[in-house]
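> Predicted model and sequence below, questions to follow.
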Amino acid sequence: MDGVVMELLITYDVETTTPEGARRLRRVAKICEGYGHRVQQSVFEITCNPTDRLKIEAALAKTIAPALDSIRIYQLDKGTFDTARHLGAAITPPHNTPLVL
């Protein structure tokens, strides 16, 4: 099953009016950065396997304050990132190469 590759679009909105919220925001971003590419302020494109998806979701769920924060995870058809159209100051992340931190 881990040979399966999926594309995820993760978006988040974390309450940042408190120092605790700002810390949660940094943690959420760091988790996402460990698996994919930031394409906008609170938007990440991630290519992963099902096991990593479970790890990402568990780490994010453990980090957020569910009553204050929101994370949306969209599973996309494989190849969707390759067909994305960018307008303006956009980057094209190298989804098909290893992620080096």
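In hand now; what should we look at?
> contacts and neighbour counts: CA atoms only from here.
Will do.
> and the residue lying closest to V28 once chain neighbours are set aside, how many neighbours does it have?
Leaving out its chain neighbours, the residue that sits closest to V28 by Cα to Cα, 6 or more residues apart in numbering is L60, at 6.2 Å. L60: 18 surrounding residues under other Cα atoms under 10 Å.
> Sort out which residues of the one helix or strand L60 maps to are buried, please.
Under the criterion of DSSP states H and E, L60 resides in helix 50-63. For helix 50-63, burial by neighbour count (16 or more other Cα atoms under 10 Å) applies to R53, I56, L60, T63.
> Please compare the first structure with the one that follows:
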Amino acid sequence: MEILVTYDVNTETTEGRRRLRRVAKVCEKYGQRVQNSVFECVVNSAQLASLTHELSQEIDTALDSLRIYRLQEPRSRYVQSLGRSLVHDQREPLII
């Protein structure tokens, strides 16, 4: 399944800035950044549960906001992108 992870971490304190970096690191393990605080991820149910758990350990629920949206398929019908393109389409094989 394809999901969109968005977050708004309060960065007024040093700890908040650390949380922001940790949240981004978790998201990088599961997908690719498409905007500063937005990641597109292709995950299965187990990975989604793991991602949700890891993110819940990083945020401060009193100060931060995190949302996970499941994207409808076919993606091309529901997602419109303008401007800079993605580095890699996660639905396609990556050859290194």
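Nice, thanks for sending it over. Treat the numbers as computed from the prediction; the structure is a model and nothing was measured.
> before we move on, back to that, check the fit of the helix holding L60 of the first structure onto the second structure and give the mean distance.
Following superposition, helix 50-63 of the first structure is found to deviate from the second structure by 0.4 Å on average (mean Cα distance after the TM-score superposition for the first structure).
> what's the matching range in the second structure for that helix?
The alignment of helix 50-63 of the first structure onto the second structure (TM-score structural alignment) covers residues 45-58.
> nearest residue to A29 of the first structure other than its sequence neighbours?
Nearest non-adjacent residue to A29 of the first structure, counting by Cα to Cα, 6+ apart: S42, 7.6 Å away.
> what kind of secondary structure is the closest residue to I56 of the first structure other than its chain neighbours in?
Sequence neighbours aside, I31 is the residue nearest to I56 of the first structure in space, at 7.1 Å (criterion: Cα to Cα, 6+ apart). Following DSSP: H, G, I helix; E, B strand; the rest coil, we place I31 of the first structure in the helix state.
> Isn't I31 of the first structure up against L60?
Yes. Between I31 of the first structure and L60 there is a contact at 7.2 Å, judged by Cα atoms under 8 Å.
> How much space separates S42 of the first structure from I56 of the first structure?
Separation of S42 of the first structure from I56 of the first structure (Cα to Cα, to the nearest Å) stands at 15 Å.
> Likewise for H37 of the first structure?
14 Å.
> Show me the common contact partners of the two, please.
Common neighbours of H37 of the first structure and I56, using Cα atoms under 8 Å, 6 or more residues apart in numbering, do not exist here.
> Sketch out the strands for the first structure, chain order is fine.
Under the criterion DSSP state E, the first structure contains strands at 6-13, 36-40, 43-48, 70-76.
> counterpart of I31 of the first structure in the second structure?
Using TM-score structural alignment, I31 of the first structure pairs with V26 in the second structure.
> follow-up on the earlier one: from the buried residues of helix 50-63 of the first structure, which two are the most distant?
Greatest spatial distance among the buried residues of helix 50-63 of the first structure (Cα to Cα): R53 and T63, at 15.4 Å.
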